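>>> model this:
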Amino acid sequence: MKNEEVLDEYSRRILAELQRDARQSLQQLAGAVGLSVTPCWKRLKAMEESGVIRNYTVWVDRERVGLSNCVLAEINLTRHSETVVDEFEAAVRRCPAIVECYRTTGQADYLLKVLTPDIRAYDAFLHDVIFRLPGVTGIRSSIVLCEVKSGAPLPIGA
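Now for the predicted structure:
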């Protein structure tokens, strides 16, 4: 099913409502978006099958689980050959402390979001992991002082 077909007004309402609370029952969801249960369920299933809805997750307070240090690390690679890029990205995917990774334009080749318990743990992470990643030639780290906005729902225009 094409996204244009899936994302009509009701589907956008469903997505907005699920981003607000993914734990609500199908009956609650249907009521909130103005549909009966069966059409709501069909739209939900269509969006799951088409990949619009990829997963249902829980937002965990990182500080309450001991990950109070958040660092944004800009990474530069030695070369941009397919081998170097593939090896670097595969290594990043295997590293649980790297929770987000973006290939970027501008001064840095990649932007990583890294979570550690404290600055000492990040220092160890730099030496034990980042400096050993394939192709890394430079890194600039910015310590996050305060998360002003994170985990916001996607602006899907419901």
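
>>> From here on, just use CA atoms for contacts and neighbour counts.
Will do.

>>> Which positions in the helix with the most length in the chain come out as buried?
Longest helix in the chain, counting residues (DSSP state H): helix 37-50. By 16 or more other C-alpha atoms under 10 Å, the buried positions in helix 37-50 come out as 40-41, 43-44, 46-47.

>>> Which strands or helices does it pack on?
helix 3-6, helix 9-20, helix 26-33 (3 or more C-alpha pairs under 8 Å, 6 or more residues apart in numbering; DSSP states H and E).

>>> compare with the first, here's sequence two:
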Amino acid sequence: MLCRAKAPQRRGGKTLHNPLVDAFALSWPGAQNVRVNRQNSLDDVDYLLLGMLQEDATRSLNELGAAAGVSASAVQRRLVRLRAMNVIDSQVAVLDKAAVGIGFTAVTLVELVDDAEANHGAFREYARAEPQVQQCYAIVGQWDYVVVLVTADLAANRELSLRLFVESGLVRRYETLPTSEAVKYGLALPFPADPDGRETGTA
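Predicted structure coming up:
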């Protein structure tokens, strides 16, 4: 049987969402893979909740609701919608590096042997498959990639670099820049200004 949900109605300039649809999205395993297109879908409460979750994703629905001035059930419905829209991409635990034996972080600049698509594809597969590659970005300029490596120590970094950048045969040259201190570290995103030109903070 095919069920058709009614499109969200608008009242007073605001979109009204069907809570039954949101509840279904929460229970449906594929909900996080669905992109819901809603014009002007994020309001101030959404931004406040997102900012708080970026700081601490373990906050309870009651705590989030108290800060945002809405009920816990309203928070739940909003989070269901934000996940269905892929605004909330994932929720993870941030670990202390030293506690898990990570004592060396390095930024590595990489230039491939050539621009063949196969070489880029192979290098990206290497990077994605290696747990000690924390981040990898394709960049524009004299280098092709910037890679963040996290290892136990300098010796482990050298071993990893040899395997990734020399033995693979994909890299023409690379330059390792060891870090001395983490001045700022995180994944929290800033929020753009709203339509009235007001900057929206991260809570």
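
>>> just to revisit the earlier point, how about the buried residues of helix 37-50 of structure 1 in JSON lines, adding distance to R94 of structure 1?
Listed next are these as JSON lines, based on distance: C-alpha to C-alpha, whole Å:
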{"residue": "C40", "distance to R94 of structure 1": "37"}
{"residue": "W41", "distance to R94 of structure 1": "35"}
{"residue": "R43", "distance to R94 of structure 1": "34"}
{"residue": "L44", "distance to R94 of structure 1": "31"}
{"residue": "A46", "distance to R94 of structure 1": "31"}
{"residue": "M47", "distance to R94 of structure 1": "29"}
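
>>> Which member of those is positioned nearest G106 of structure 1?
Closest approach to G106 of structure 1 among these (C-alpha to C-alpha): M47, at 34.6 Å.

>>> Alignment lookup: the closest one to structure 2.
Mapped onto structure 2 by TM-score structural alignment, M47 of structure 1 lines up with L82.

>>> can you pull the contacts of its match?
I88 (C-alpha atoms under 8 Å, 6 or more residues apart in numbering).

>>> Could you measure from it over to L42 of structure 2?
Distance from L82 of structure 2 to L42 of structure 2, counting by C-alpha to C-alpha, to the nearest Å: 9 Å.

>>> Just give the closest residue to the residue positioned nearest the centre of structure 1, not the sequence neighbours.
Central residue of structure 1 (C-alpha atoms, centre = their mean): E100, 5.9 Å from the mean position. Excluding the flanking residues, the one nearest E100 of structure 1 by C-alpha to C-alpha, 6 or more residues apart in numbering is K113, at 5.0 Å.

>>> pretty sure that neighbour is touching C70, no?
Yes - with contact defined as C-alpha atoms under 8 Å, K113 of structure 1 reaches C70; the gap is 7.0 Å.

>>> Which one of the two is surrounded by more residues?
Ranked by neighbour count (other C-alpha atoms under 10 Å), K113 of structure 1 and C70 place C70 first, with 23 against 18.

>>> what helix or strand does that one sit in?
strand 69-77 (DSSP states H and E).

>>> and the residue located most distally from the centre of structure 1, how far is that from E48 of structure 1?
Distance from the C-alpha centroid of structure 1, by C-alpha atoms, centre = their mean, peaks at S36 (31.7 Å). Using C-alpha to C-alpha, S36 of structure 1 is found at 19 Å from E48 of structure 1.

>>> Identify the residues contacting F123 of structure 2.
Going by C-alpha under 8 Å, 6+ apart, the list of residues near F123 of structure 2 reads L170.

>>> Which residue in structure 1 aligns with it?
Under the alignment defined by TM-score structural alignment, F123 of structure 2 corresponds to F88 in structure 1.

>>> Just say helix, strand or coil for V183 of structure 2.
For V183 of structure 2, the assignment made with DSSP: H, G, I helix; E, B strand; the rest coil gives coil.

>>> separation between it and S73 of structure 2?
Taking C-alpha to C-alpha, one finds V183 of structure 2 at 38 Å from S73 of structure 2.

>>> circling back: what's the mean distance for the strand holding C70 of structure 1 versus structure 2?
Once fitted to structure 2, strand 69-77 of structure 1 is off its aligned match by 0.4 Å on average (mean C-alpha distance after the TM-score superposition for structure 1).
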